[in-house]
Structure formats: C-alpha cells, structure tokens
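A.B. asks: when you get a sec, could you give me coordinates for this:
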Amino acid sequence: MNRLTITRRGLVVCVLGLIGLLSYEISGLVPTANAVPAFARKYGIACNVCHVPGFPKLNDFGNQFRDQGYQFGADVDLPTHESITMGYWPVSLRTTVGYQAANVRTDGSGVTTGGFGFTGLDILSFGTLHRDISFGLVFTPGLGSAGFGTGASDSDLESAYVRINRLERFLGVKGEPGTYLLNLKVGKFELDVPFSEKRSPTLNTPFVMYHYIPGTPYTATISGTSTSTYANPNSFSIGENSPGVELAGITKTAATGGFFRYSLAGLSTNTFSGPLGGCPTGTSCGTGGSNVNFYGHMTQSFGGYGIVTGHRIGVFGAYGNAPTMVNATCPTCQAVAGSGQPFSRVGFDVSTTFDGEWNLFGAVMHGNDSKNLFVSQGIVNAQDASWNGAFVELDWYPTLLPLFEMPGWLFSYRYDVIRNEHQGDPTFSKHYNNVDSQTVLARYYIHQSSRTDIALHVEYNTYRSKGVGTAGGDLLGQTLLGGLDFAF
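C.D. replies: Purely as a prediction, here's the structure:
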C-alpha cells in the first residue's frame, strides 16, 4: 500500500466524518421538504413522491411514473391544464461543483490530478406534448473546463425522443389502472438496462459491464494511460444512448402483487465509429451501417416494484452486427459501412428490498464478439472475444437510527467485475483487461423544494485493469470526489 493510497483513504474517512457532523447540525436548521424541480413545479408534489430519498434515484412510484410516459393518467398531465401556470417551463439543469482527486499508475509510473471544478452540465426536459404523447430531451453543452481538469465535455444531444403511449386503446384492449401495454418510442434514448445509469447516485463511476469493449483497456476519470490494445471495430455498449425505436409496456400482475415490464428495441448502426468513438491507429473499422441491432429486457416484480418494496427478476439481451469496412468511395459518410459481423450480449438481473430502507440489486451479463470482427483487422488466428461482466450494489436510505434520525441520507456500495474467457487476439493473455472496481458513496440532501434540490456528495472509487500496461503490468486507479450536486 503506497502513501497516496493511505492519504486518499484517510481523506475519505475525514470527509465522511465531516459530512456527518455538518448534517447533524444542518438537520436542525433546514426544513424537511422534498421535490424534483421540473415535475414538482408542474404537479405541486413533494420530491420524495418519486425519489428515494432524493434525486436522482427513483423509488417504486417514480419508476412507474416514468414507465407511464411521465404521466399519472389524468387531465393534470396535459400541458394546457388550468392548474399549470404560464410561468412553468419543463426544463431542469444539473451539475456538480466541488473537489476531485484522481490517480492512475502502471508499470512503475503514473499520473495524479486534483483540483476544484465541476462535472459538466445537463440540460434536461421531459414531459407531455399532448394526452399520451411524451417527450424527452437531454443536452450536454461542450465545456472545455469541465471534468475537474481531467478532460473537456463533448457537446451532444444525449436524448431526443417522442413516445406515444397506450396504443392498445386503438386495438380495443382495456386494462386496469396502471396498465400501459403498448408504448412506442422513436428517437435517441437510454436503453432499458437492468438499472439506469442515468438514475444512479454515483456521479463519475460507470457501470463497467455497460461499457466494456474487448481489446480496449478499461480506465475511469483519467484515460489514455495505456497503449496496450488490439483492434475491435465493435463499439456497441448497452450503457450508451442509442438511436432507434422501442416498443415497451408495463402491467400490474394481481397474482404477484407486482408488475410485468418489457422493452423491445431496434437500434440503427449509422452512428458506429469504432471503439470509444474512434478506430485504433492503423485500422479500418466501419463508420456506420444500415443494419438494425436488437435489444430486449423483461422483468417481473413481486410485492411491489422491487426498489423500495418487493422483489424483481429480469432477463435482457442484445444481438447485432458491427460494420468492419469503410466504403472506399465515401470513407467519411455515415451509414455506408459494410461487412457487418455479429456480436451478442445476454444476462439477468435481480433486485430485493428490506424494511423499506435497503435495496440490494445486481446483474450478470455474458458478451461475445465474433472472431470475424478481428479477422477484419488483420489479426492472425483471430478467435471470438468472450467475457462475463457483473455488478452488485447495496443502497441504504435510513429513516431512523437508535441515536438520531437520518431521513436525508443515502449510502451506497457497488462492486463491478469483468472476467474474460477468450481474447479476440490470441497473443493476449486470457486474463488481459480483467476488471475489479469498487465504489462507496454518501449523500446528504441539504435542501429540497419545488424549485431546487441540493445534496452534499462524497464518492470514492478504486479499480484494477489486469495486464493492460505497456510492459504487461496492471493499471490501478483511484478517484475521490467531494462536492455539491444540485438541480433546479
């Protein structure tokens, strides 16, 4: 254990202790009020109606509200309802300011950064355009000084979609309240992954298996620290927002006291651009394609939705073709790449709750990329890249402890793991790029109202990527973030 590791761990303990002291004093000064800015302004409801105990994680009711297209199924959902004032605008902004320290090292050398700054900026708008017509927009502007000095943020429209809800009514199908059997979404959107990364309380620690690409060393916060890699033209990851069309539904199941949910999505490949947004030097991976990839997810819950009450099980999977060649007549055009080769992802997820305060959940996924993807890159004796990914997370939102009340707290621990079975390039070790990542965080919600939300946030992550150093050493990384996460 080096001196830096000890210092970081000591700092984590000190900051967590400081948060505890501050929150104990603040809890007596700040009134208890909870709200999500945009929807709270529209409906005049408390934030904790949809979140537990505050943004961004949704509770059971909040998840159902989302699954219904951000509506209750009443006249008040209409943007022209008399209760909605002219001053209301369905737009929210979110960022985090504070201090971040990070370090990564391999093969006897490393990089260390630290400083004050902000994570970036999300401009969000969700709501209804008309009865049973929902929409979602998320814009992240390009900001050169974002990322606490570890990298600028790219400008992108992360989400842009319209969803038509309850199409079953046109087929004469009637269901119980809370039944939304056929809902059609078109545009760019987050896939129905086992547990939404956009709603995770972690701010800068990804779900590793959502973004893992065989051949590309896994790094977090500080990238570009390893040059040991082999070419893989497949850039698909279930954690990235994708353009496409989705048919989804949710219905109550009386026999289980829970809900059945499904999502079936067809995704276009005209945004493929190789691993992590670019092809490795000297390779010729595809820049797009006209194929359609497929993703699906089905869940069944028991005794509730499975986040605050009850339990939930699910299965999910993806299948598609990644383009491997660029059309020589137009190498920079989109949707012209060819020679698509197959890949697949399949897994299951579970979630259980206890006492309305504990939520234990996780997922396991098996991934396979065809050997033809690597043959296209000139890899000799190429073979299928086969790997397994998993994560497990425990969230605790205490409402009462023996010594004092803690209604505004959220504590989380997550363990992510990647284990490779075969590498696409047989000259690489079977264990190359095996990943172990651990994350712990504490959030205290200082203030929540119908206009603003602010939380004190401390997050620590440590990870190891095996054998990805230029000399074959492991890549070790640590990140500590402490700051104020706020939305309005």
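A.B. asks: please make it C-alpha for all contacts and neighbour counts, starting now.
C.D. replies: Will do.
A.B. asks: stretch 273-290: end-to-end distance?
C.D. replies: End-to-end span of stretch 273-290 (C-alpha to C-alpha, to the nearest Å): 13 Å.
A.B. asks: tell me which residues touch the residue nearest the centre of the chain, please.
C.D. replies: Compute the mean C-alpha point of the chain, and by C-alpha atoms, centre = their mean the closest residue is Glu197, 1.7 Å away. By C-alpha atoms under 8 Å, 6 or more residues apart in numbering, the contact set of Glu197 is 206-207, 239.
A.B. asks: tell me which of those residues fall in strands.
C.D. replies: Using DSSP state E, no member of these falls within strands.
A.B. asks: out of these, which is most surrounded?
C.D. replies: Phe207 (23 neighbours; other C-alpha atoms under 10 Å).
A.B. asks: surely it touches Phe391?
C.D. replies: Yes - counting by C-alpha atoms under 8 Å, Phe207 touches Phe391, with 7.5 Å between them.
A.B. asks: spit out the residues that contact those two alike.
C.D. replies: Asp416.
A.B. asks: all helices for the stretch 351-488 of the chain, in order.
C.D. replies: 371-375 (DSSP state H, counting those that start in this stretch).
A.B. asks: all strands of it, in order?
C.D. replies: 358-369, 385-396, 409-422, 435-448, 453-465, 475-487 (DSSP state E, counting those that start in this stretch).
A.B. asks: pipe the ones you listed into a markdown table and attach mean neighbour count and distance to Thr271 per row.
C.D. replies: Shown next, in a markdown table, are the strands of the stretch 351-488 of the chain (neighbours: other C-alpha atoms under 10 Å; distance: least, C-alpha to C-alpha, whole Å):
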| stretch | mean neighbour count | distance to Thr271 |
| --- | --- | --- |
| strand 358-369 | 21 | 18 |
| strand 385-396 | 21 | 22 |
| strand 409-422 | 20 | 26 |
| strand 435-448 | 23 | 27 |
| strand 453-465 | 23 | 28 |
| strand 475-487 | 22 | 30 |
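A.B. asks: sequence B follows; please return its structure for comparison with A:
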Amino acid sequence: MGNEKDSPIWQNPSYWPITFRITPEWHRESSSNQVVDTVPGNPALGQTYQDVTTHGFDFSGLDIWAAGTLYKDISFSVLPSADSSGSFHFENVFVRFDNLFRTRWLNLKLGKFELDNLVSEKRMLFLSSNGGFYQVYHYTPFREVQFRASNPPIVQFNPVFGIGDNQLGVELSGHSENSYARYSVALLSSNEGSPGLPNRTYDGWASFNQGFAVGKLGVQRVGAFAFFGQRPTFFNTSFGSPVLSEGLGNKSLYRAGLTGLFYIKKVDFSTVFVHGWDNVFLGTGTAANAPLPVGARGPTWNGGFVETHFTYSPQLVFVQRNEIVRMSRQVFRTDPRDLGDIDAFSFGLRYYPFMFSRAGLALHTEYSLVRSYKSASPLPTSTSPFGPDLRSSSVFIGLDFAF
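C.D. replies: The predicted model follows:
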C-alpha cells in the first residue's frame, strides 16, 4: 500500500489473517496390471496381473494458512499443513521485503516458498490423486526410478526435483508498474524444501514473464523459466553407514520451459512446455567414483500440457487438461523408445454456492486418467525387465471449503 496503514496496528481488531481448508470427499481409485498371486495366500502357484480398485468416503489433508503484513513493505506467510492422518509439516513459511531502495524491481523473500512460475501448481483447480498435480513438473525417467530403488542412501536423500514443490531459499523478484513484466531469481538449498541441513549444495531458479494487451481479449501472458541444480551420487560413511548430510560426487540436472496464459472471453488456457535432463550418474543411480553401466547415457525428455478453464459464471467453472511426457533419450539405446512415457487426461467442474472474503464452499467433481508406458512391474516369470502399460484413474466428488 505504500503507507503506514500496512502495519497490523491499523487493522480492524476483528481481523484475523488465518484460514482453514479441508475437503470431505468420496473417491474411487483404480490401477491396472498389478501383480497378485494366482491363488491368494499361495505365492508358490505363480502370479498374474489384475486390476485393483478401491472406493469410499474420505477426507483430504488440512491447510492452516496465515498471511499478512508485519509492517510497511514487510509481509509474511505461514502454512502448517497436515496429511489426512494428521502428520504436520510446513508447506511454506517466509518473510518478504518489498520495494527495496524504493523500487518495485527489488523485492526479497527468505524462507520456504513456491517458485515464481506463470502456471502455478498450488493454484490449480484439480484435487484427485491422479489429477491433482502436473506430471511434467515432477517427472523422473523410469530407469532412474529403478536404479534409485536399488540404492537406499540415494532414495533417502531424494535427488528428485519438482517444479511444483515449495523450496527453501532466498528469492529476488520485481515487476513493472502495471505488473506486465515480472522476473524472479532464487538461490535454493538442494533439498526439495526439506528442513534441517541434509546436504551442502545449492540450486538456481530464474523465471520471467511478460503480459501484453490484445484488444478486447485483454492481457495475455507468456513466460520462460530455468532450473539448474546438483545432487550427490554417494555419501561419506561412518563405520560403513552413510552420513546422509555429507553428500559427495555431485552431478548436475536441469529443467527449462516455456509458459503461457491466454484468454478468449469466458475461456482461458494455461500452457506449459518443459525440457529435462539428468546427468548419466543420476540417471543410473551410479556413484561418481564407480564405473558407469556399459552404454549408459544421460536421460532427456520433453513434456507439456494444455489446461482449459471455461468460466460459465463466477459460480460455475468447467476444467480440463491434456498432458504428455515423452522420453527423447533413454538411459540405454536398447530400451524401448516409449519406456516411461506418460499420457494424462483430466476433466471436471467446480460449483461455488457462495464465496465470501471470510468463507467459501465449492462442490468439486473430477475424473482423471494416467497412462504410464511399460511401467507396470514385470511378472517373476518374465524375461523382460519391463511390464505392460500402467493405467491409473481417479473419480472424485468433494466439498472443498475454507473459513
């Protein structure tokens, strides 16, 4: 606001900058090609594939979000979040200083926060197990998942990076007077937002987006982002046991992409393209002081999605998303070209009976389907290290409310 009225002492005493959000729901989850015993309880008689389906009433995790101003040009956000079992963690916690040196181009944020990206996973309108995140933001090549599963210390460190995950670090950002132009650069701990000090390396993030007016269609936006990081490939040991805070043999990874927000009257489109690369040592789960598997290469992939929103009225929104991920270079030349590829599709609607500044309620319905190519576990009798395609689907009906 640019004046002393930012200070909490000037706000109405009844103002309490906190909200609670949770979703009671019914949902159905189904997964194809699950390996089960041919005769339950007797694995000696062999295994077969079977679709597994569960459904019933449930509830989501709980968000308790507090945000506001501490003083002129100083704001905060704290978001303790629990899963449905009641296990808490901090989804975000940061302090932000605005208008440093009296310019809107210099704003500093310190803590755990969402990366500044034009298409935010935290503000998406999907909630189901299969549709409630962007596949391309969290993709890990199939071979890399296999190799990591056989290397417990690396699994505990969790070398995976998710564009949609909140990160720990410091961010410098700024914007033009009308916010048409925005930028962000951030220095991050290489720990996927985990508390403590599980490592001693840093990652970098940069993003930029530009808005432009197109006649009666209003402001359209395009942007770009890049992430560069390192992850350890082995650890120092004490009496043979890994010392997980002392990662060694760091190897690189990066993600880069383009984004866009386009509006045509009541319809808008969120578009994302992502290119990813992991160093060959990360892609094979190999320690940097050990020989690589013969013929191994650093995996690369491309992916993206188009998400459509049709706002019939302020109270009724139809949503839909098509998403694909395609491997462009497998770890081994002999691997199938489509190993680990993903097709994902979601659609649904949100109806808001009411939405006020203090409380809101939405009826949320959704169907999501994800196909992962050759990603099911192979049968013990199979001569191939790969199984058939894995299809997972969700049907979701819930009452999403906040107060």
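A.B. asks: picking that back up, same list, the strands of the stretch 351-488 of structure 1, but as CSV with distance to His130 of structure 1 please.
C.D. replies: As requested, the strands of the stretch 351-488 of structure 1 are exported to CSV (distance: least, C-alpha to C-alpha, whole Å):
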stretch, distance to His130 of structure 1
strand 358-369, 35
strand 385-396, 36
strand 409-422, 36
strand 435-448, 29
strand 453-465, 28
strand 475-487, 26
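A.B. asks: quick one, longest helix in structure 1?
C.D. replies: Longest helix in structure 1 by number of residues (criterion: DSSP state H): helix 3-26.
A.B. asks: longest helix of structure 2, counting residues only.
C.D. replies: Ranked by residue count under DSSP H, the longest helix found in structure 2 is helix 142-149.
A.B. asks: list the helices and strands it packs on?
C.D. replies: helix 152-157, helix 280-283 (3 or more C-alpha pairs under 8 Å, 6 or more residues apart in numbering; DSSP states H and E).
A.B. asks: and of those helices, who's closest to Leu110 of structure 2?
C.D. replies: For Leu110 of structure 2, the closest of those is helix 152-157, at 23.2 Å, according to C-alpha to C-alpha.
A.B. asks: hmm, who's touching the helix or strand following the closest one?
C.D. replies: Downstream of helix 152-157 of structure 2, the next assigned helix or strand under DSSP states H and E is strand 167-175. Strand 167-175 of structure 2 is contacted by residues 104-115, 181-189, 191-194 when judged by C-alpha under 8 Å, 6+ apart.
A.B. asks: which other helices and strands does whichever helix or strand comes after strand 167-175 of structure 2 contact?
C.D. replies: For strand 167-175 of structure 2, the following helix or strand on the C-terminal side (DSSP H and E) is strand 181-189. Strand 181-189 of structure 2 sits against strand 167-175, strand 202-213, with contacts defined as 3+ C-alpha pairs under 8 Å, 6+ apart.
A.B. asks: in structure 1, what residues pair with the shortest one?
C.D. replies: Right, strand 167-175 of structure 2. Counting by TM-score structural alignment, strand 167-175 of structure 2 pairs with residues 242-250 of structure 1.
A.B. asks: average gap between that stretch and structure 2?
C.D. replies: Stretch 242-250 of structure 1, aligned to structure 2 and superposed, deviates on average by 0.7 Å (mean C-alpha distance after the TM-score superposition for structure 1).
A.B. asks: distance between that stretch and the chain's centre?
C.D. replies: Stretch 242-250 of structure 1 sits 17 Å away from the centroid of its parent chain (C-alpha atoms, centre = their mean, to the nearest Å).
A.B. asks: re earlier: for the longest helix of structure 2, buried residues please.
C.D. replies: 142-145, 147-148 (16 or more other C-alpha atoms under 10 Å).
A.B. asks: and which of those is nearest Asp58 of structure 2?
C.D. replies: Taking C-alpha to C-alpha as the measure, Asp58 of structure 2 sits nearest to Val145 out of the buried residues of helix 142-149 of structure 2, at 29.6 Å.
A.B. asks: flag every buried residue along stretch 123-142 of structure 1.
C.D. replies: So for stretch 123-142 of structure 1, counting by 16+ other C-alpha under 10 Å, buried means 123-129, 131-140.
A.B. asks: and for Asn291 of structure 1, the neighbour number?
C.D. replies: Applying other C-alpha under 10 Å, we find 18 residues neighbouring Asn291 of structure 1.
A.B. asks: let me see the contact set for the residue nearest to it when sequence neighbours are not counted.
C.D. replies: Nearest residue to Asn291 of structure 1 in three dimensions, chain neighbours excluded: Thr269, at 5.9 Å (C-alpha to C-alpha, 6 or more residues apart in numbering). Contacts for Thr269 of structure 1 (C-alpha under 8 Å, 6+ apart) come out as 288-293, 322, 335.
A.B. asks: so which of those residues persist in structure 2?
C.D. replies: Counting by both residues aligned by TM-score structural alignment, their matches' C-alpha atoms under 8 Å, structure 2 reproduces these contacts from the contacts of Thr269 of structure 1: 289-293, 322.
A.B. asks: same list (those residues) but as CSV, adding distance to Asp156 of structure 1.
C.D. replies: Listed next are these as CSV, based on distance: C-alpha to C-alpha, whole Å:
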residue, distance to Asp156 of structure 1
Gly289, 21
Ser290, 22
Asn291, 23
Val292, 22
Asn293, 22
Ala322, 23
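A.B. asks: highest neighbour count among those residues?
C.D. replies: Ala322 (33 neighbours).
A.B. asks: I'd like the distance between that residue and His422 of structure 1.
C.D. replies: Distance of Ala322 of structure 1 to His422 of structure 1, given as C-alpha to C-alpha: 19 Å.
A.B. asks: Leu108 of structure 2 pairs with which position in structure 1?
C.D. replies: When structure 1 is aligned by TM-score structural alignment, Leu108 of structure 2 is paired with Leu184.
A.B. asks: which one is its match nearest to, not counting chain neighbours?
C.D. replies: Nearest residue to Leu184 of structure 1 in three dimensions, chain neighbours excluded: Leu247, at 4.8 Å (C-alpha to C-alpha, 6+ apart).
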